[in-house]
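1. sequence and predicted model, in that order:
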Amino acid sequence: MVDGVVSSSLYDNRSTSNTSLLYLNVIVNNKLMTTMIDTGANRTFISIKALHLSYKKQSINKVSSRVILADGYTSLSILGTVHLSINMGDMLTTIKAFIVKELCVDCILGMDFINKYKMIINTEERTVSICDNHKRPTLQFDVNKHCINYPARLIKHIRIPPKRTVSVPVSVARSSAQVLFRPSFKLQQRSPILMLNSSLKIHRHTSFISLHNP
C-alpha cells in the first residue's frame, strides 16, 4: 500500500540540488527519452513503456526476477534485459539495462554506465562529460522543474499510542534527495494522525516522518 508520495521539486537552485537528480534528454534506441543519472543506482533501468514497440517484441531477453534497492526493503520487478544504444552528444554509447514496469523517468543511468564511460559530473557548470578512447564530449544536463512523485511506503507496521509522537521509517524509490511528503488520500481519510514534518531528507532510499496521535 502506498502511504503517500514525495516530490523531488523542493529545491531548484545550484547550492541545494542533489547530484543524484540529474536529467538528460538523449536519443535511446532511436527514440528521444528523458534519462536520469542516478549515482545511488548500481545498474541501469528502463521502463517498458519507454521502449519502442519493435524492441518490445524482438530485442528483449525475458527474465523474471526482483532486485532489492539499497534500503533493503524496496524491490523492483524485473521483466527482462535489453541492450541500449544511447547518443550522448556525438558519441554512441551502449549499456545493458534491466526492464521494469514503470519508473519516474524513461530511463535511469546507474553506476554501471557512469563507471564504464568515466563520467564526470560538474554541478557548478551543470554539465556531465563521458570518455571513450580519446573523446570526452560534454553535455548540459537539464534542471527539471516539474513535480515528480515517488511512492513512500512504511517499512514496518507501527502503533502510535494516544498523545504520542513517533518517528516512522519509510521506504522511497529514490537513493537520496531533499523532498516534500504528501500523505495519500486513503491515509488521510482513515486516520486522524497528524504529520509534523513535510520536508524530508532521503538517504539510501530511507527517510523518517514524524507522526502524532492526538
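-> Sure, I can see it.
2. can we go C-alpha only for contacts and neighbour counts from here?
-> Noted.
3. so where do the helices sit in the chain?
-> Using DSSP state H, the helices found in the chain span residues 53-58, 111-116, 185-190.
4. among the ones you listed, show me which one is buried the most.
-> Highest mean neighbour count of the helices of the chain: helix 111-116, a mean of 18 (counted as mean count of other Cα atoms under 10 Å).
5. pull the distance from that helix to the chain's centre.
-> 16 Å (Cα atoms, centre = their mean, to the nearest Å).
6. determine the longest strand present in this protein.
-> In the chain, with assignment by DSSP state E, the single longest strand is strand 75-88.
7. ok, back up a step: mind checking which of the helices of the chain is nearest Y11?
-> Y11 sits nearest to helix 111-116 of all the helices of the chain, at 23.8 Å, using Cα to Cα.
8. picking that back up, and the longest strand of the chain, what does it pack onto?
-> Under the contact definition 3 or more Cα pairs under 8 Å, 6 or more residues apart in numbering; DSSP states H and E, strand 75-88 sits against strand 22-28, strand 61-68, strand 91-100.
9. want to throw those strands into TSV with distance to S199 and mean neighbour count?
-> TSV is the format used below for the helices and strands packed on strand 75-88 (distance: least, Cα to Cα, whole Å; neighbours: other Cα atoms under 10 Å):
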stretch	distance to S199	mean neighbour count
strand 22-28	20	20
strand 61-68	25	12
strand 91-100	29	18
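10. second one coming, line it up with the first:
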Amino acid sequence: LKDGLKSSLRFDILLKNPTTTEEFLKYAQKIEELRSLDEQQGMMEQSSQQQPNLITTSARSSNSPTNYARTSQTNNKTTTTRHNLSNQHRQNNRTPKPPYRCYRCDGSSIDGDAPTRLLNPSPIFILAKVNQVITKIMFDTGSAKSFIKKSILEQTNHVNIQFKQQSYLMADGSSTFNILGTTEIFIEFEKSCTSIIAGVVDTLCVDCLLGMDYINKYYVNLNYKEKQVQIHIQDIIVDLPMENTMKTINVPGRANAFTYFHP
C-alpha cells in the first residue's frame, strides 16, 4: 500500500506509522481531504482579493462618457475573469479522490458503484501434477507460505511429514491457522519440476495453495489480462493457462437473530 501512495502523501502517512490496513486507509483519506480543504480555502481567498479590483475597474470605465467601446471591452474582461474564477471554485469543490486504489479493480468505477461487467476474481487456479498426481492448485499472493491438504497428500507418494504443530496468524489479526507439520512437495510442469516446503493442514479451501515463498522462488508472473501464469524454471519459462472457476452456487441461509440492513 505504501508503494502505491502519492509522493505528496507518503511522508505524512509514514509519520502516523499505521499498524493495520484500516488505520492506513483512514489516515490516507483524512490527509487527502485536509489537503483538498486547504486548496479550496486558498482559492476562495484569492477570489475575494481579485473581485474588488475588478469591480473598481468596471466602475471607472463606466464613468467615462466618451469611450463606450473601452467600457464595453472592460466589462467583457471582467465577466470572463469572474466566469473563470467561478469554474475554478466549482472544480476545487469536487469530492477529493483517495490516494489508494484497489488492485483488484480496473479503476473505471467509483467506490460504491455496481460494476457493469463481471470482474475476474483474485484467486488464480491451475492444474498441475503434485507428486505425480494431477491436482488443483491456487496461487495466493496474500499468503506467505505454501500449504497442501493432508487428504490430498495421502493419495500421492510423498516425502515423510515432519510433524511439528505450528500456528499462523491470519489477515484479520485474530484468527489462527494451524498446521500439522511440513513436507516437501514436487510440482511438475510439462518436462520441468519444481519443489517447495509446504505446510500440511487438515482443512483448506483448495487442494494445494502456493504462496509468496513459491512465487518469489520461481519468479511467477500472474498475467490477469492474458489469463496466463508464467513460471521461470532455470532457463525455461513455462506458460500455463488459468483455470476458469466462475460457478453459480446457491447456498440457503437463515439468520439466528432479527437483522435490519440499512439502505
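-> Thanks, I have it. All values derive from a computational prediction rather than experimental measurement.
11. check the mean deviation of the longest strand of structure 1 from structure 2.
-> Here the mean offset of strand 75-88 of structure 1 against structure 2 after fitting is 0.8 Å, by mean Cα distance after the TM-score superposition for structure 1.
12. residues in structure 2 aligned with that strand?
-> Strand 75-88 of structure 1 corresponds to residues 176-189 of structure 2 when matched by TM-score structural alignment.
13. would you mark the buried spots in that stretch?
-> N178, I179, L180, G181, T182, T183, E184, I185, F186, I187, E188, F189 (16 or more other Cα atoms under 10 Å).
14. stretch 135-151 of structure 2 now?
-> Residues 135-141, 145-150 are the ones in stretch 135-151 of structure 2 that count as buried (16+ other Cα under 10 Å).
15. tell me where the longest helix sits in structure 2.
-> Longest helix in structure 2, counting residues (DSSP H): helix 21-62.
16. what residues of whichever helix or strand comes after that one count as buried?
-> Sequence-wise, the next helix or strand downstream of helix 21-62 of structure 2 (DSSP states H and E) is helix 68-92. Residues T71, T74, N75, T78, R82, L85, H89, N92 are the ones in helix 68-92 of structure 2 that count as buried (16+ other Cα under 10 Å).
17. tell me which two of the buried residues of stretch 135-151 of structure 2 sit farthest apart.
-> By the measure Cα to Cα, T141 and K150 form the most distant pair in these, at 21.8 Å.
18. which one in structure 2 is aligned with Y117 of structure 1?
-> Here Y117 of structure 1 is matched to Y218 in structure 2, going by TM-score structural alignment.
19. actually D38 of structure 1, sorry about that
-> Aligned partner of D38 of structure 1 by TM-score structural alignment: D140.
20. got the contact list for the residue nearest to its match when sequence neighbours are not counted?
-> In this structure, D140 of structure 2 finds its nearest non-sequential neighbour in G211, 5.1 Å apart by Cα to Cα, 6 or more residues apart in numbering. Neighbouring residues of G211 of structure 2 by Cα atoms under 8 Å, 6 or more residues apart in numbering: F139, D140, T141, G142, S143, A144, K145, S146, F147.
21. what sits against the nearest residue to the first one once chain neighbours are set aside?
-> Nearest residue to F139 of structure 2, sequence neighbours excluded (Cα to Cα, 6+ apart): L210, at 5.0 Å. Contacts for L210 of structure 2 (Cα under 8 Å, 6+ apart) come out as I137, M138, F139, D140, S143, K145, S146, F147.
22. switch those residues over to CSV; also include distance to N131 of structure 2.
-> CSV is the format used below for these (distance: Cα to Cα, whole Å):
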residue, distance to N131 of structure 2
I137, 13
M138, 16
F139, 17
D140, 20
S143, 22
K145, 18
S146, 15
F147, 14
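23. okay, and which of those residues map to strands?
-> Short answer: the contacts of L210 of structure 2 in strands (DSSP E) are I137, M138, F139, F147.
24. which among those gets closest to M246 of structure 2?
-> M138 (14.0 Å).
25. pretty sure that closest one is touching L209, no?
-> Yes. Applying Cα atoms under 8 Å as the test, M138 of structure 2 and L209 come out as touching, 4.9 Å apart.
26. so what does R136 of structure 1 match up with in structure 2?
-> So R136 of structure 1 corresponds to I237, using TM-score structural alignment.
27. on that earlier part again, ok, the residue nearest to F139 of structure 2 to T194 of structure 2 distance?
-> Distance of L210 of structure 2 to T194 of structure 2, given as Cα to Cα, to the nearest Å: 12 Å.
28. do the same with E243 of structure 2
-> 20 Å.
29. equivalent analysis for E33 of structure 2, please.
-> In this view, E33 of structure 2 and T194 of structure 2 are 49 Å apart by Cα to Cα.
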